[in-house]
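**Student:** Quick one: sequence and predicted model below, then my questions.
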Amino acid sequence: MDKKNLAALLSAVANGDTTPEDAAQAILQEPFRRTMNARTPETDAAPTNVDPSVCLDGHRALRTGMGEVVFGQGKNREQLVSAVAGLDVPGRPVLVTRLDEDDGEYLLERFPGGEFWPKARLFISSPPLGVAEGLAGPFAAGKSSWPADGEIVVVTAGSSDIPVALEAVGTLRFLGYEPGLVSDVGVAGIHRLEPHLPALSAARLLVVIAGMEGALPSVLAGLVSAPLIAVPTSVGYGASFGGLSALLAMLNACAPGVAVVNIDNGFGAAALAARLLAI
C-alpha cells in the first residue's frame, strides 16, 4: 500500500463505497501479508507454489517513500515468485535485484510483462508509472550507449565496474530518474575525465564507482560541488581484498562531501540518491 492506494481507500469510505470496518481491516492486513494470500497476474488466484516463509512489508512505501525491493540472491524460485506476486499491484511494479540469468528468465516466463537486465542482474515486474515518455523501458535492454549527463550521473573508474554501475542506473530508472552514465575515466588515465567535467559539475548528485585503490571519488569530490555517493567494487588484484581496500580508501577520502555505501552496492547508492533528491 502506498499513499495513492490509502487515499483511494479513504475516499471509498467517505463516499460510502466501503465501510470503516472493512477499510480498517484492509489496513490492518496490509503491512505484513504472507504470500499465501498473493495473486498471480495470469489467473488472479492464489499461486500453487507460494512459500509461507516469505513475509512481505506492504507499508514500506508509506513509511519511507520507496516500496519493498526483493533481494533475489539465495532465494529459490518459489520464494521469488511468491514475493513478486505478493507485492505486485497495478501501477506499483516490483524490483528484484541480484538475479542470475536462469532465475531472471524464469521470472520473465511467470510475469511476461516484466523486464530482465542480465548485466545488472535486475528484474522488474511491469513498467513503472512516472517513467519519462520515450524511454525504452526502465532497463532499456540492449541499449549500447547512455547519455553522459543528467540530474544524477553515475561514473565508473573502469569498464570492469560497469555491472555495478548498471545496477545503480537500472534502479534509478525504476525510481523514475534518467541518470547519465560516464564510464572508464579512472585515475590510471585521468585525462579521460576532463571532457565530462561540465556535465558532472552541472549534476545535482554523483554516484562514483571504483575498484582497485578506489581513488576516483576523492578526485571528483575535489572538482565538483555536487554531493557524491561512492561505491567500492570488488574489482582488483589479490591485495584489494575483494573491494575492502577501495572501501577503506573511500572512507578516508581527503575531499569532504563523500558518502560511502557497501562493496558492489549499486542498488543502495541509487536508493540513497533518490531519497536525497526527494527531500
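**Tutor:** The structure has been received and is ready for your questions. Quick caveat, the model's predicted, so the values are computed rather than measured.
**Student:** C-alpha from now on. contacts and neighbour counts both.
**Tutor:** OK.
**Student:** Give me the spatial nearest neighbour of Ser126, chain neighbours excluded.
**Tutor:** On the basis of Cα to Cα, 6 or more residues apart in numbering, the spatially nearest residue to Ser126 that is not a chain neighbour turns out to be Gly114, at 4.5 Å.
**Student:** Do I have it right that that neighbour meets Pro128?
**Tutor:** No: between Gly114 and Pro128 no contact is recorded; they are 10.2 Å apart, counting by Cα atoms under 8 Å.
**Student:** Can you list the residue ranges for strands in the protein?
**Tutor:** According to DSSP state E, the chain carries its strands in the segments 70-71, 95-97, 115-117, 122-124, 152-156, 180-182, 205-210, 228-232, 258-260.
**Student:** want to throw those into CSV with mean neighbour count and distance to Ala23?
**Tutor:** Converted to CSV, the strands of the chain look like this (neighbours: other Cα atoms under 10 Å; distance: least, Cα to Cα, whole Å):
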stretch, mean neighbour count, distance to Ala23
strand 70-71, 18, 27
strand 95-97, 24, 27
strand 115-117, 23, 34
strand 122-124, 27, 29
strand 152-156, 28, 39
strand 180-182, 23, 43
strand 205-210, 30, 41
strand 228-232, 30, 41
strand 258-260, 20, 42
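**Student:** Need the ones you listed in CSV (columns: distance to Asn252).
**Tutor:** CSV is the format used below for those (distance: least, Cα to Cα, whole Å):
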stretch, distance to Asn252
strand 70-71, 29
strand 95-97, 29
strand 115-117, 34
strand 122-124, 31
strand 152-156, 19
strand 180-182, 24
strand 205-210, 14
strand 228-232, 12
strand 258-260, 9
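**Student:** here's the one I want to compare it with:
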Amino acid sequence: MNKKDLRELLEKVRSNEVDIETALNSLKDLPYKDIGLARVDNHRSLRNGFPEVIYCEGKSLEEIKAIITEMLKTNNNILASRASQEIFEMVKEIAPDAIYHPRPKMIFIKQQELEETNSKILVVSGGTSDMPVAEEAAVTAEALGNKVDRLYDVGVAGIHRLLGSLDKLDQASVIIAVAGMEGALASVVGGLVDKPVIAVPTSVGYGANFGGVSALLTMLNSCASGVGVVNIDNGFGAAYLASTINLQIENALKGSD
C-alpha cells in the first residue's frame, strides 16, 4: 500500500464508505508480510517514498516467485535487480506485463502510473564497458518516477566528448557518474557543475584495478567538492540516492508555487 492508497482508505473511513473493521483488515499486513522464507516490507513506500526492491542474486527461483507473488497483491510497482533471463522467464508466468532490461539485468512490473519529475537525473558513464552499471542506475531512476537522461562513453581518455555535452550537465539536477579503470570521471564532472554528483566505481579495468577498488579510492579521494560515492558496481544504490535528492527538489519546487 502506498501513500495514495492509504489516504483514499482513510477518506473512505471518514465518509463512512468503509467501516473501521474493514479498514483494520486492510491494514493488518501493512508493516510487513511474513511468508516464511521472507518478510516482505509493505511499509517501505510509506516510510521512504519508494517500495521495496528485490535483489535476486542468492535467491532461488521459488523464493523470488513467492516474494513477487506477494508483492503483486499491493498496488506498488515492482523492481527486481540482478535478475537473469531464467528468472525473467519465471516472472513472466505470474506477471505477463513484466519488462526485462537485459544489460543491467533488471525486471520492472508496472502496476501504477507514476508522475514523472520535472527535475532531471543525468547518468554519465566513462566507457561502453561501464554501461551495465550505468543502465542499472538509469532504469532504477526511471522506475522510481524520475526524468532521466543518459550521457555515455565520455571518459577522461577523450575528455572533449564530455566537454562537448556541457548543456546536458547544466540541465540536470542530480548527476550519477559511473566509471571504472582509475575512476577520474567523477572528479572531472564534479569540477564542472554546481549540483550533487553521485560517483559509482565499476569493476571494469585491468589487474591493478583490483576489481574496482582503484576507482573507488580515486572517487573517495576526489578533489572536487560535492561528490559522494557508493559501493563498487552499485548503480541501484546511486539511483535510489539520486531519487531521494530529486524528490526533495520536487517537493521544494511545489512548495514555492
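**Tutor:** The structure has been received and is ready for your questions. These numbers come from a predicted model, not from an experiment.
**Student:** what's the TM between chain one and chain two?
**Tutor:** The pair, once superposed, lands on a TM-score of 0.90 when counted by TM-score structural alignment, normalised by the length of structure 2; 246 aligned residues with a Cα RMSD of 1.6 Å.
**Student:** related to what we said a few turns ago, now do the contacts for the counterpart of the residue nearest to Ser126 of structure 1 in structure 2.
**Tutor:** Following TM-score structural alignment, the counterpart assigned to Gly114 of structure 1 within structure 2 is Ala98. For Ala98 of structure 2, the contact set (Cα atoms under 8 Å, 6 or more residues apart in numbering) comprises 91-92, 107-110.
**Student:** Show me where the stretch 1-150 of structure 1 has its helices.
**Tutor:** Ranges of helices in the stretch 1-150 of structure 1, per DSSP state H, counting those that start in this stretch, are 3-14, 20-29, 60-64, 77-87, 101-110.
**Student:** Could you measure from the spatially closest residue to Asp57 of structure 1 that is not a sequence neighbour over to Ser53 of structure 1?
**Tutor:** What sits nearest to Asp57 of structure 1 in space, not counting adjacent residues and going by Cα to Cα, 6+ apart, is Phe32, at 4.7 Å. In this view, Phe32 of structure 1 and Ser53 of structure 1 are 12 Å apart by Cα to Cα, to the nearest Å.
**Student:** Of the two, give the one with the bigger neighbour count.
**Tutor:** When neighbours are counted by other Cα atoms under 10 Å, Phe32 of structure 1 and Ser53 differ, and Phe32 comes out ahead with 14 against 11.
**Student:** What's that one aligned with over in structure 2?
**Tutor:** Phe32 of structure 1 maps onto Tyr32 in structure 2 when the alignment is built from TM-score structural alignment.
**Student:** Likewise for Ala239 of structure 1?
**Tutor:** Structural correspondence for Ala239 of structure 1 with respect to structure 2 (TM-score structural alignment): Ala208.
**Student:** what's the nearest residue to its match if we skip its chain neighbours?
**Tutor:** The shortest distance from Ala208 of structure 2 to any residue other than its chain neighbours is 7.4 Å, reached at Ser214 (Cα to Cα, 6+ apart).
**Student:** surely that neighbour meets Gly205?
**Tutor:** No: taking contact to mean Cα under 8 Å, the distance of 9.1 Å between Ser214 of structure 2 and Gly205 leaves them out of contact.
**Student:** joint contacts of the two?
**Tutor:** Contact with both Ser214 of structure 2 and Gly205 is made by residues Met181, according to Cα under 8 Å, 6+ apart.
**Student:** So what's the residue count around the residue in structure 1 that Leu163 of structure 2 lines up against?
**Tutor:** Superposed on structure 1 with TM-score structural alignment, Leu163 of structure 2 falls opposite Glu194. For Glu194 of structure 1, the count of nearby residues is 10 (other Cα under 10 Å).
**Student:** separation between Glu194 of structure 1 and Ala249 of structure 1?
**Tutor:** Between Glu194 of structure 1 and Ala249 of structure 1 the distance is 23 Å, computed by Cα to Cα.
**Student:** go on, Glu30 of structure 1?
**Tutor:** When distances are taken as Cα to Cα, Glu30 of structure 1 and Ala249 of structure 1 turn out to be 43 Å apart.
**Student:** How about Val208 of structure 1?
**Tutor:** Val208 of structure 1 sits at a distance of 13 Å from Ala249 of structure 1 (criterion: Cα to Cα).
**Student:** can you check Ser201 of structure 1 too?
**Tutor:** Applying Cα to Cα, one obtains 23 Å for the distance of Ser201 of structure 1 from Ala249 of structure 1.
**Student:** quick one on the thing from earlier: the helices of the stretch 1-150 of structure 1 into TSV, with extra columns for mean neighbour count and distance to Leu277 of structure 1?
**Tutor:** Conversion of the helices of the stretch 1-150 of structure 1 to TSV gives the following (neighbours: other Cα under 10 Å; distance: least, Cα to Cα, whole Å):
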stretch	mean neighbour count	distance to Leu277 of structure 1
helix 3-14	14	19
helix 20-29	13	29
helix 60-64	14	14
helix 77-87	24	25
helix 101-110	17	30
